[in-house]
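pasting a predicted model and its sequence here:
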Amino acid sequence: MGRWFALSVLLLIGGAMVSVWRGWLDVPAEWSPWAPLDVKAVPNWLTGYKLMRLRSDPELCAQALSSSGLRVTRQSDSPDAKCPLIGALRVQGGEVALSSSFLASCPLAVAYALFERHTLQPVAQAVYGEKVSRLDHLGSFACRNVYNRESGALSRHASADALDIAGFRLASGRSISVLKDWPGQTRDAQFLRQVRDGACEAFSVVLSPDYNAAHRNHFHVDVGRWSVCR
């Protein structure tokens, strides 16, 4: 009996998915696995899947980016460089200003926009009752191996798939630094931990000072194929 029930449920789910894919069943875009990601929509259990699809579909990524509100400029491709960049963007900011613009792949830019809208600002409002006005970072693109080793795997920074976030400035002018404010149980430390945890919903990898000493002064966030939140 249980086996037949399970089979019936699987057939029902499969039929529903085929109906959505074929357009026979009309559902809101945020609940359709095949609809483009809308950065402004509240994330749900399909958001991670939609973010993953962006890595191999530039057109779909461009559609998602158009809903992000980010100011970006497209960069010239450099296919013959030691660390080639294809379809890279220069992110100049959105609602939150940046300490400087940064290079990003399209998937990184979309993930950043999702993080800014659905993690960073809500956490700041909950903890401080005000918005973040600026994000300070240590850079994104760098043609190097992991930890600057002479040999080994290329860093996600080498493909503009990673960003190192160093701190934040609130609308009141208050500054929060990963290096100075992570230790302890202060309100700033709690804010940083909530931001770190929320970032894991938008990025594939989030590494904080809890990971190792190399990250004592920043959050490393990237959109690689591994999944780590620490």
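Happy to help now that I have it.

alpha carbons only for contacts and neighbour counts from here, please
OK.

ok, now which ones touch the residue nearest to the spatial centre of the chain?
Closest residue to the average C-alpha location of the chain: residue 111 at 2.8 Å, with CA atoms, centre = their mean. In this structure, residue 111 makes contact with 51, 202, 203, 223, judged by CA atoms under 8 Å, 6 or more residues apart in numbering.

before we go on, here's another structure to hold up against the first:
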Amino acid sequence: MTLRPLVLALSLLPALAAAGPENSLRPQARQEAAVATAPEDGDPKPEIASVAKGGDAANGEDEATGSEVQSVKVSEVPLPPPVREELDLSEAEQAACLAVLDLMRVTYTVSEPVIPGDDRDCGILRPVTVTEVAPGVALSPPATLRCPAAQALALWVRDFVQPAAARLSERGALTAIRNGSDYVCRRRNNATEGKLSEHAFGNALDVMGFDFSEGPNIPVEPREAQGSMAEAFQDAVRASACMEFTTVLGPGSNAAHDNHLHLDVIRRTRGWRLCEQGPGPEG
């Protein structure tokens, strides 16, 4: 057997190896598209994933060039106006409200705006301080309120409280309404968290009791089935309060209101009112 064909074949191997695909490309890593990361907790200011040209968005640097990452900025969502500003009356509305107080002979002074430095929502921009809610009927102590709350209080006293008090002939005329709380920047039921009370905007008053010229005062307290005129009076003024106020709470509503009537003029959808009369007698 001759060795010539084998030698010839071996001599051709380098040429065959050089005849591979001359234009083939070196494999390259696939470039992933940058995707915005949606916040899981509903934060209104989502963070956006960093984008690096030809590099890794995770490490924040372009591996090939070392260039800085290009980040997308998101503008901050503006805060709503403070609640005290949302509740503020116009000049014309305030003038009309004060005219009603003057017509009913309420004794009051126009106070300086109440704007606490440590809370963005509390306060009253056009407060009035009421000393007499009707002629001869004092607020003890005086109450600082928004004018709509003062107007509701004056109407209630004139149209309902004084006529009911006139039925208590042995006590004489109504002389004072005891004020337990008017404006104060706090949360509902004095809790450490949760929604602000309507007291925080000058929309609420806590009535602790009623004083008379001749007989004993009538404090607000649980009076289920007493069968007394004091109970009848308290029930009458409490029920009628919801004709002027949008919230009326008192004994029986919860333990926090067993010694006073909470009256406020919070705004609700479609004029809905919360008038809790407390539990009635069994049977």
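Sure, I can see it. Bear in mind the structure is a predicted one, so any value in this text is a computation, not a measurement.

how about the residue nearest to the centre of the first structure, what's its match in the second structure?
Aligned counterpart of residue 111 of the first structure in the second structure: residue 152 (TM-score structural alignment).

just to revisit the earlier point, now, the contacts of residue 111 of the first structure that are in strands?
Taking DSSP state E, every one of those sits outside strands.

in PyMOL, select just the buried ones from the residues you listed.
In PyMOL syntax, the buried subset of the contacts of residue 111 of the first structure is picked out as below (16 or more other CA atoms under 10 Å):
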select buried, resi 51+202+203+223
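
mind putting the contacts of residue 111 of the first structure into JSON lines with distance to residue 167 of the first structure?
Formatted as JSON lines, the contacts of residue 111 of the first structure follow (distance: CA to CA, whole Å):
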{"residue": "51", "distance to residue 167 of the first structure": "25"}
{"residue": "202", "distance to residue 167 of the first structure": "18"}
{"residue": "203", "distance to residue 167 of the first structure": "17"}
{"residue": "223", "distance to residue 167 of the first structure": "20"}
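
for the contacts of residue 111 of the first structure, which one is nearest residue 182 of the first structure?
Of all the contacts of residue 111 of the first structure, residue 182 of the first structure sits closest to residue 203, with 20.1 Å by CA to CA.

distance check, that closest one against residue 173 of the first structure.
Noted for residue 203 of the first structure: a distance of 27 Å to residue 173 of the first structure, by CA to CA, to the nearest Å.

same question for residue 77 of the first structure.
According to CA to CA, residue 77 of the first structure and residue 173 of the first structure sit 38 Å apart.

how about the helices in the first structure?
Applying DSSP state H to the first structure gives helices spanning 2-22, 47-54, 58-66, 106-115, 121-128, 178-181, 187-199.

out of those helices, which one sits most buried?
Across these, averaging neighbours per residue (mean count of other CA atoms under 10 Å) puts helix 106-115 on top, at a mean of 27.

what's the mean deviation for it versus the second structure?
In the superposition with the second structure, the average deviation recorded for helix 106-115 of the first structure is 0.6 Å (mean CA distance after the TM-score superposition for the first structure).

again with stretch 187-196 of the first structure
For stretch 187-196 of the first structure, the mean distance to aligned residues of the second structure following superposition is 0.6 Å (mean CA distance after the TM-score superposition for the first structure).

which bit of the second structure covers that stretch?
Aligned by TM-score structural alignment, stretch 187-196 of the first structure falls on residues 229-238 of the second structure.

trace residue 13 of the second structure over to the first structure, please.
Counting by TM-score structural alignment, residue 13 of the second structure has no partner.

next, count neighbours for residue 13 of the second structure.
10 (other CA atoms under 10 Å).

make sure it is indeed in a strand.
No: going by DSSP: H, G, I helix; E, B strand; the rest coil, the assignment for residue 13 of the second structure is helix, not a strand.

with that, I have no additional questions.
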